[in-house]
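J.: A predicted structure for the sequence below; I have some questions about it.
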Amino acid sequence: MNRSLASNRRMDAMDQSFAPDISRRGFFGLSAGGMLGLGTLAQPAFAKGASGLGADYPFKLGVASGDPLPDSVILWTRIAPDLFRPLAWPVEVQWEVAEDPAFTKIVRQGSETAVPDWGHSVHAEPVGLAPNRAYYYRFHALGATSAVGRTRTAPLYGAALDSLRFAVCSCQNYTRGFYAAYRDMAEQQPDLIIHVGDYIYEVAGQHGVRKMPVPEALSLDDYRAYYAMTKTDPDLQAAHQLAPWLMIWDDHETVNDYAGDTSPTVHGEAMHNRRIASYRAYYENMPLRRDARPDAAGNMKLYRRAVYGNLAQFDLLDTRQYRSPHPCPYEDDYAPWATCSPDDPSRTMLGSTQEEWLARGLGMAGARWSMIVQTTQMTPYFWEQDGKETYRADRWDGYTAARERLYDLILRRAPSNPFLIGGDVHAFMASAVHNLAGTPVANELVCGAISSDGGGQDRYDRETSYYNGTGKRYFFDNRQNGYALCDVSAKRVDTQLRAVADYTLEASPVETLRALTYEDDALGFA
């Protein structure tokens, strides 16, 4: 008999010993707290089972899981008794996987050596797990025990699946605001969380509600410190503990608007070194498989595929590492809004190898929904400034030939229900995208921003005026922050755009801004 993820989620919810209760908070001290004026750090109350919560507690950055397969999932933590002064020696870390949060039925266990060269990060890969099943995990090191995390394996390839609940999020500027969206996300109990980039912002900024240890991340140590500070947030930790994540990056994990080894603001060897350092820090701090570990040259293979039975295939794309430089030369007084032609067919967003990989695998699972996960908005937007039509050079509007190649691939392969997912633009956006010939191609959903500023009413008025002029159905709102929550079935994708009332308030309420329904075998939303 088919068991859906929704029914499994209801069974998991019966275990009240692991139910999130973010309203009650425990506290443990930070050894580096004084240097940031933080004092104490809140810990999610549902993180039961942790022990050794003193100043030298090694699991201050929490636990996480990711990249689920039918028989395996990645278990992550990072040993950090002091956030900014790493240990100089290796640490042995034990891990356990159990069928219950009390760990009376341990099914897998092992150990990893967390070494200084990789930021004392742990990426354990237990195998032989049962498909489509919830598991609980924890770590032991330096006489302490981590909080308990919950994860779930993917269903078998092609297995019948009634439903899937996943959340999509992006753009979580730590200094600009709090993570109330993650508190709400944990309460919504998704089976899977997808992050489409800007997990950190490499520049702290002068105005905000929280601080970073240095004004800008320039070195590996700086990037590590930015991740460490971000990961102390209790609501972010709660979301990581609740469900497995699928992760891709955007630009701010490295340098704003960068493309490969080029950027508008950092050049030459300095840019190359920033990219290599940021990629290493990204791997160290994310629940990624070991085949994503940076190679000897510092490059990472981040694009990959996740299949959820016969219901959904997720193709996760890397739109930063292989892309061509922006269409306008950086040295010509670069501006993010461009007027030069973006139509050069030799320019790429994904690189030829990744394009070929996507072409070979798009729709290969025969799943009902073909989710293409990338970083930014694909629906065009043009802004008239000083009598000239301008476009955002860093979006797909700056890579029109590459976008057409992707659209041509979708039309040629005709996977079931193509669905484009993105972030980056600090706004909720929903539409059906068309190629340059006007042919409908796919649905699009842009998830909004966790805590990055959206530009206010002026942007809303300007952008909605443009979309109104296209004559196409859309939804757009940049005035509130949040994330997208999607309930997938064979017949439709029901999406709630979950909006934070005020992202500068830690306890801000969150509610549904708009509910959208995408029907099977149809473009557009109801």
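T.: Looks like it came in fine. Keep in mind that this is a model prediction, so the values were computed, not measured. Residues are numbered from 1 along each chain as shown.
J.: when you work out contacts or count neighbours from here on, use the C-alpha atoms and nothing else.
T.: Fine.
J.: and for the residue lying closest to G351 once chain neighbours are set aside, the neighbour number?
T.: Leaving out its chain neighbours, the residue that sits closest to G351 by CA to CA, 6 or more residues apart in numbering is Y322, at 4.9 Å. Y322 has 17 neighbours, counted by other CA atoms under 10 Å.
J.: ok, the one 5 residues further on next?
T.: Here the count is done by other CA under 10 Å, and P327 has 18 residues near it.
J.: quick one: contacts for it?
T.: 340-342, 393, 398-399 (CA atoms under 8 Å, 6 or more residues apart in numbering).
J.: got the contact list for the residue nearest to G351?
T.: By CA under 8 Å, 6+ apart, the contact set of Y322 is 259-260, 348-351.
J.: try 7 Å
T.: 260, 349-351 (CA atoms under 7 Å, 6 or more residues apart in numbering).
J.: that's a helix at it, yeah?
T.: No. Read with DSSP: H, G, I helix; E, B strand; the rest coil, Y322 is coil and lies in no helix.
J.: distance-wise, check it relative to A259.
T.: 7 Å (CA to CA, to the nearest Å).
J.: which stretches in the stretch 201-350 of the chain count as strands?
T.: In the stretch 201-350 of the chain, the strands defined using DSSP state E, counting those that start in this stretch lie at 245-247, 304-308, 312-316, 337-338.
J.: elements contacting the last one?
T.: To tie it back to what came earlier, the one meant is strand 337-338. For strand 337-338, the packing partners by 3 or more CA pairs under 7 Å, 6 or more residues apart in numbering; DSSP states H and E come out as strand 388-392.
J.: same question, the first one
T.: Secondary-structure packing of strand 245-247 (3+ CA pairs under 7 Å, 6+ apart): strand 63-69, strand 192-195.
J.: ok, second structure coming up, stack it against the first:
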Amino acid sequence: MSQNFDRRWLLKSALSSGFLLAGCQSLPSGRACFDAYPFTLGVASGDPLADGFVLWTRLAPAPFEDDVLQGDIAVGWEVSETEDFSRIAASGRALARSAFAHSVHVEVGGLRPSRDYFYRFHTGDAVSPTGRTRTSPVIGSPLDQLRFAVASCQSYSVGYYGAYRDMAEQAPDLILHVGDYIYETPWTMPVRRMPAPEANNLKSYRAYHAAAKTDPHLQAAHAVAPWLVIWDDHEVVNDYRDGHTPEGHTATSWAARRCAAYQAYYEHMPIRRRSRPAHDGSMQLYQRAVFGDLAQFDLLDTRQYRSDHPCRGPDGETPSWVTCDASDPARTMLGQTQETWLGRGFGVSGAAWNFITQTTQMTSYLRTIEGAPHYSSDRWTAYPAARARLFDLVKSRGLPGTVFLGGDIHAFYASGLSDAASSEPFASELVVGAISSGGGGDARHAAESAFYQSLAQPFFFENRRNGYLLCDLSRQCLDANVRIVDNVLDPDAMARSEQVLRLSRDRPGIT
């Protein structure tokens, strides 16, 4: 059984940042005082624009303990054109507010587009690790290539994050996370201990996020490139959806739990203040990011606004695989407001490629149970009217280079996307496998591979390995490198390339 985090790595990070673990008496009067290194959770950047980005850190000298720090604390920040900070491009001070777990979200502007920058934080005598980030190109400006990584499903308790070590070494321009950044409960036979039996209130959700953030490889990935993030279900509770109170909760206790989960997510992600939870507990996460004239990413929230699952059982819960009719046109995955937003903005930038970035698989998979085909109650198949509206939007625009990005299913999947097995694909689909969560093994691989073969489309499916997608995008091609780790139980396991999937802008599907 491993420790929750590598203390030797944290000490090395502290020393390399120039911070000596000194007592309070060594600090001048009026300056922040820490008994231990406060930047234990690293640094991160996100939401890149042509003139800036968000910088994040959290002061956490004792990551799993509340009330160690008192009051709001001033934190300085610097952005440099050089790694040695000899050419400062921007600097300032921000408050690490106690109400938000002493997290810091700095929205930097006034920088030059399409350029690498380095950043760090300091408070008292403590200096954070250095991060690298990048501004995006001006919308519509020429851009010939973009390297981005896609990740999902990273149960901290079930395996190590070797995939993130490889991701950091590959130094992408952008990292997309499409959900399940934490899991609210440990898996059976955990490899790494969690700081609480379950995440179900603000203190424990904070602790679960902190546990993930103490991983040195995840910290390295956050420090190497800006991130764009959306959530799925495990950031709150498995398979949750709008308007449904999970078993074991009252409406009041469930609302409080969801609010706590949302706040902890905001506190630990490099996202803008506009996403800070509202008074009613809601949190706007969907957004659009454009990179020159090459790529537009529409990131969708498929959890907060979705209709209830179909086929509610007598106990009030829904089985994972069902057969009932779910075709009610009122059923929604995105909610009316988000659907309208997407409709108004999809393809509006004129970029060569459009990525509809959401959380799960678009292609229908039917599992045979007791001789009858069943569909998943938690995927798009359970929301056929909502999926049809989304497909109609894509087809009506007729834009080449449309790709649906997803995660959730603990498997890599790629294929063309069509309305029926006999029709021509109108878009491509790429689903990323899990960073560490289990994928079901050989039996699942055989069953699903046989089903996808029946769809008469070239496809790729791999659920037996963990990893991420490393995507190299050019004007005509997307090469998605399936980077896998053979054994997530080995903290020293390395990643390798399993397959490179090529998508052509002019012909949906994999070639």
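T.: All right, it came through fine. Just so it is clear, the structure is predicted and the values come from calculations on it, not from any experiment.
J.: got the contacts of Y322 of structure 1 as JSON lines, with neighbour count and distance to A292 of structure 1 columns?
T.: Output for the contacts of Y322 of structure 1, formatted as JSON lines (neighbours: other CA atoms under 10 Å; distance: CA to CA, whole Å):
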{"residue": "G260", "neighbour count": "16", "distance to A292 of structure 1": "17"}
{"residue": "M349", "neighbour count": "28", "distance to A292 of structure 1": "20"}
{"residue": "L350", "neighbour count": "23", "distance to A292 of structure 1": "17"}
{"residue": "G351", "neighbour count": "17", "distance to A292 of structure 1": "17"}
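J.: just give me the neighbour total for the nearest residue in space to T512 of structure 1 that is not next to it in sequence.
T.: Spatial nearest neighbour of T512 of structure 1, chain neighbours left out: R498 (4.5 Å); criterion: CA to CA, 6+ apart. R498 of structure 1 has 25 neighbours, counted by other CA under 10 Å.
J.: how close does the equivalent of R498 of structure 1 over in structure 2 sit to T40 of structure 2?
T.: Superposed on structure 2 with TM-score structural alignment, R498 of structure 1 falls opposite R483. R483 of structure 2 sits 28 Å away from T40 of structure 2, going by CA to CA.
J.: can you check R93 of structure 2 too?
T.: With distances taken as CA to CA, R93 of structure 2 is found 20 Å from T40 of structure 2.
J.: need the contact list for the residue nearest the centre of structure 2.
T.: The centre of structure 2 sits closest to H177, judged by CA atoms, centre = their mean, with a distance of 2.3 Å. H177 of structure 2 makes contact with 150-152, 228-230, according to CA under 7 Å, 6+ apart.
J.: going by neighbour count, which of these comes out on top?
T.: Among the contacts of H177 of structure 2, S152 has more neighbours than the rest - 34 neighbours, counting by other CA under 10 Å.
J.: counterpart of it in structure 1?
T.: Alignment note (TM-score structural alignment): S152 of structure 2 maps to S170 of structure 1.
J.: show me what contacts its match?
T.: When contacts are counted by CA under 7 Å, 6+ apart, S170 of structure 1 touches 195-199, 423-424, 448-450.
J.: ranges for the helices of structure 1?
T.: All helices of structure 1, identified by DSSP state H, fall at 5-13, 33-36, 180-188, 220-231, 234-242, 268-285, 352-361, 400-413, 456-470.
J.: make CSV out of those and add distance to G298 of structure 1 and mean neighbour count.
T.: Converted to CSV, the helices of structure 1 look like this (distance: least, CA to CA, whole Å; neighbours: other CA atoms under 10 Å):
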stretch, distance to G298 of structure 1, mean neighbour count
helix 5-13, 38, 15
helix 33-36, 31, 12
helix 180-188, 31, 24
helix 220-231, 12, 22
helix 234-242, 26, 26
helix 268-285, 5, 20
helix 352-361, 18, 14
helix 400-413, 26, 18
helix 456-470, 38, 13
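J.: and those helices: which comes nearest Q377 of structure 1?
T.: helix 400-413 (11.0 Å; CA to CA).
J.: the closest one aligns to what range in structure 2?
T.: Aligning helix 400-413 of structure 1 against structure 2 (TM-score structural alignment) gives residues 384-397.
J.: now that stretch on structure 1. Mean distance?
T.: By mean CA distance after the TM-score superposition for structure 1, the fitted stretch 384-397 of structure 2 averages 0.6 Å away from its aligned residues in structure 1.
J.: what comes into contact with that stretch?
T.: By CA under 7 Å, 6+ apart, stretch 384-397 of structure 2 touches 327-329, 331-333, 343, 380, 426.
J.: now do stretch 497-516 of structure 1: everything it contacts.
T.: 177-181, 184, 209, 451, 480-485, 494-496, 525-526.
J.: give me the buried entries from the residues you listed.
T.: Applying 16 or more other CA atoms under 10 Å to the contacts of stretch 497-516 of structure 1, the neighbour count classes 177-181, 184, 451, 480-485, 494-496, 525 as buried.
J.: and for L430 of structure 2, the neighbour number?
T.: L430 of structure 2: 29 neighbours (other CA under 10 Å).
J.: what's R444 of structure 2 aligned with over in structure 1?
T.: Counting by TM-score structural alignment, R444 of structure 2 lines up with R459 in structure 1.
J.: picking that back up, ok, the contacts of S170 of structure 1 vs D333 of structure 1, which is closest?
T.: D424 (23.3 Å).
J.: distance check, the residue mapped onto the closest one from structure 2 against Y286 of structure 2.
T.: Under the alignment (TM-score structural alignment), D424 of structure 1 pairs with D408 in structure 2. Distance of D408 of structure 2 to Y286 of structure 2, given as CA to CA: 17 Å.
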